[in-house]
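Q: kindly return the folded structure for what I paste below:
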Amino acid sequence: METIQITSSRGEGIAKPVNITPLSTYEDEWAAPSAAGGDFAGAYTRLMIFSDLAASGGTKRRTWPTKKRGYLTRAIVGKDFSLNLTVHVTVGAYESTVPLATIGHQSNSDGELWNRVIHHSKSDFPLFLVKNDGSASIPSVKIGVAGTKSYTSRGAATAVQVALGIAKATGAQANVVTRLSEQTTKDKARAVDDAISKLFASGIAEEHWTDRDLRSWSVGRDRPRGAKISFQVPSDEDDWNSTPRPVGNWTVTFDFPRPSIFADWRICGDSDLPRCVANRQQAERKVHESVDPGEVLNYVLLNGSNSLGTVRAFLSQQDWYVAAQPAFLDKTKANETASGFCRRIRNEITGLGLNGFDSDIVVWAVINGMPLPKSIDFQQVADCKAPLNTIAEHKRNAAESLARAPAGGQKVARTEDSPR
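A: Here you go, the predicted structure:
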């Protein structure tokens, strides 16, 4: 970036700021006047990354040249060029490192290899809870460009993809970040970070850091705004100072908030996107209408071979759950036992890192989906009746609305007892 002298009112020369990150730029799209993140508190979201790059490359784009070298030149002097764009996101207990673009050129006695990998969009990330106390509400985003021309043992661009593949192969990703899975997400993010830092130990490095409050999150044209990243590559891979050529833009942001992990209804304001409603109250009602006891109890909290991965298995292995089963048979203390039983379910679920709304759904699912004494009317038990009655009411209202639907609408007749 050239330096231009500007004259102040006192005649003094003022130098125009120097661009110290010519290969990358960062733009904050979360402007205060359009802030719409008030529904994140107590709700879940997930990382989202999308780009404006055409999948085909586009007909109007210039092609980055692939200049071949003669065999004799390659045999005498091996050449490696690698450039990588990565974003690292930390929010609360959740961490993720995502390579967005990897560009490489190996030229040696074995031949020539051009390696170009672009991630156009990334959304398969676990949900995490933005807690009501404000924790996990300020994401930290690090945008990094790392490049080298001196990696000699193997192409760094290829090695980045290998490292990313190894991190994915070390275990399946959990659906939601909880106390059981948070360390795994951190370990994977740091493994990719370490691999990239070692691969690009010499060359050029650029970083942009930003902390943004989710309350400032905003939406534009039916999709969230965020940290907008622009990536450039040098026009001559032998010269870092050559004129940068734009590759494209990526936006790092977070999905619309949702009140539950058990149903994908989101709070989207005026958006017409599918499975979206205007406010939290409507979203919670839709979740209650759609949840099923079996699906809730079989929801996997921790992927992998761990047999305690489902909600059902996790709860049934707790000492207090086992102790409650014979205590239910004592009719003089059955209601007291049931009340404490529902409290313990809530405490256990919120202790995992889920919200109170989902803990109530689990209470409802346990009572309707696990073997418990029929002699106890849980709908009359102090610490159990609220979620049972609320969910039952919402399901009943939904069924009545469906029954009143105009001719041609689909009606579903229940063939089994309605849940409590």
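Q: from here on, just use CA atoms for contacts and neighbour counts.
A: Will do.
Q: which element is Asp30 on?
A: One thing to correct before we go on: residue 30 is Trp, not Asp. Using DSSP states H and E, Trp30 sits in no helix or strand.
Q: so it is in contact with Gly220, correct?
A: No: with contact defined as C-alpha atoms under 8 Å, Trp30 does not count as touching Gly220 (10.3 Å).
Q: how about this one, so we can line them up?
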Amino acid sequence: MKLTNFLVINPKASDAADRKGRIAGTYTRLMVRGDLESNAKPDVTGKLAAPEGGRPMKYEPRYWITRAIWGKETATNFSLTFKVETHEQVASLVTTGWQSNTNGEKWERVISHSDYSFPYFLVRNDGSSSVPKLTFKLKSDNTYQSQGFAAALSVALQVADKLVKEPTVVNTLASQASREKAQAADAAISQLFGTSIVEQLTTERDLAPTRNSHPFALGDAGVEVRLLLPVEEGDYRAEPKPVGSWYVGFDDPKPSIFSPVRICAPASTAGSDYCAEDVIKGEQRVASGLRASEVLAFLLTPPPGAAITVEAYLRSRPYVQSSIPLFGSTDAAIKLRAYDTLCHNVVNDIVKLGLNDFDGRIVLWALAKGMPDVVSMSAIPANSSCKLMLVGLPA
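A: A predicted model of the protein is given here:
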């Protein structure tokens, strides 16, 4: 018996040799790029031509009398769920719908060719967040509960997106809202189906042994999924034909969430202001372009809703306000301890949110440079541990 699947997964080989810790302590993000069978490609003569193997899904109406006697409806959705640490996100990659009844014919096809909306997340040094989970799900049905499936799903996803925007970086302040949005998107897909065909593929991708391969960054930790569907919508008995492949990989690692600087392959670093060969050189390049006002204005949780900036988060911490009177103490020991306590608390709290130690020190630097009502750079005692935390950052 031949088992016909509509989803075919091809995990990329992951070579662990001599690559442990290569991107530990940096940020990366998921990237999705589609390659549809119908996409035109240059042939040997340079002319654009559709590749062999793919067949078009035609917009082929039925006779009016057939529609009057027998209404027909089909719906298909192909989606990706991404989970890492406390973050969860659903991306709808393909949605098709067809209604053929007494009201006429209606086709709806929504395809995502690429998706870079996923937030950055920290690949921790202890490896705790270096294994993101990817779940690909296909649901297809000839009958469903909602008229106009594709339109209804599109509206539901737009509503969810308006209620919650994905954060720039995965952090504990934004995790609950992201999970609620993912659950709403998944529910919208599920509830619009009755009895249906469901295929689900799940893979965990370990980022610890990855290398910076190009042209698709960290491609060896990625995965390719191929989607096949019947040429005649809803005809599940027919041999399915390829629709396209979606390549899921990870972006070049970033030393800091506050900068566009990345760790790139050596061939990409020449003449680029945003590429560095390694983390140390990357951090140096990040430091040279820092602006305290931009760091303080960085959104930890995006709008709509009560957006929280780095500055707002710092001002909400009780130890920030309680430290201010101690900075003016005439007792040198009390004054030194107050500065050291503040600095350690700031860095520790930023790391607890889900950012790295380098960004914790950048936030501390921005506090000293951009929030003079709390502390100023020139007032920090030279013999304090604060000064050591600010080494390598602008004076």
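Q: tell me which of Trp30 and Gly220 of the first structure has more neighbours.
A: Remark: of Trp30 of the first structure and Gly220, Trp30 carries more neighbours, 24 against 11, as counted by other C-alpha atoms under 10 Å.
Q: spit out the contact partners of the more buried one.
A: Ser216, Trp217, Ser218, Arg225, Gly226, Ala227 (C-alpha atoms under 8 Å, 6 or more residues apart in numbering).
Q: mark which of the residues you listed are part of strands, please.
A: In strands, defined here by DSSP state E, the members of the contacts of Trp30 of the first structure are Ala227.
Q: what would the contacts of Trp30 of the first structure look like in CSV with distance to Asn347 of the first structure and neighbour count?
A: As requested, these are exported to CSV (distance: C-alpha to C-alpha, whole Å; neighbours: other C-alpha atoms under 10 Å):
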residue, distance to Asn347 of the first structure, neighbour count
Ser216, 31, 18
Trp217, 30, 24
Ser218, 33, 23
Arg225, 35, 20
Gly226, 34, 25
Ala227, 36, 19
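Q: mapped onto the second structure, which of the contacts of Trp30 of the first structure hold?
A: Among the contacts of Trp30 of the first structure, not one has aligned partners that also touch in the second structure (both residues aligned by TM-score structural alignment, their matches' C-alpha atoms under 8 Å).
Q: and which of the contacts of Trp30 of the first structure is nearest Gly353 of the first structure?
A: Comparing the contacts of Trp30 of the first structure against Gly353 of the first structure with C-alpha to C-alpha places Trp217 closest, at 22.3 Å.
Q: the closest one corresponds to which position in the second structure?
A: Aligned counterpart of Trp217 of the first structure in the second structure: Thr210 (TM-score structural alignment).
Q: thought that match was touching Ser14?
A: Yes: Thr210 of the second structure is within contact range of Ser14, at 6.6 Å (criterion: C-alpha under 8 Å).
Q: any idea how far Lys162 of the second structure is from Ala174 of the second structure?
A: 15 Å (C-alpha to C-alpha, to the nearest Å).
Q: between those two, who's got more neighbours?
A: Taking neighbours as other C-alpha under 10 Å, Lys162 of the second structure and Ala174 compare with Ala174 leading, 23 against 11.
Q: residue in the first structure matching that one?
A: Looks like Ala174 of the second structure aligns to Ser181 there (TM-score structural alignment).
Q: also Ile263 of the second structure?
A: Counting by TM-score structural alignment, Ile263 of the second structure lines up with Ile267 in the first structure.
Q: so what's its match up against?
A: Asp39, Phe256, Pro257, Arg258, Cys276, Val277, Ala278, Asn279, Arg280, Ala283.
Q: one more time with 7 Å
A: Phe256, Pro257, Arg258, Cys276, Val277, Ala278, Asn279, Arg280, Ala283 (C-alpha atoms under 7 Å, 6 or more residues apart in numbering).
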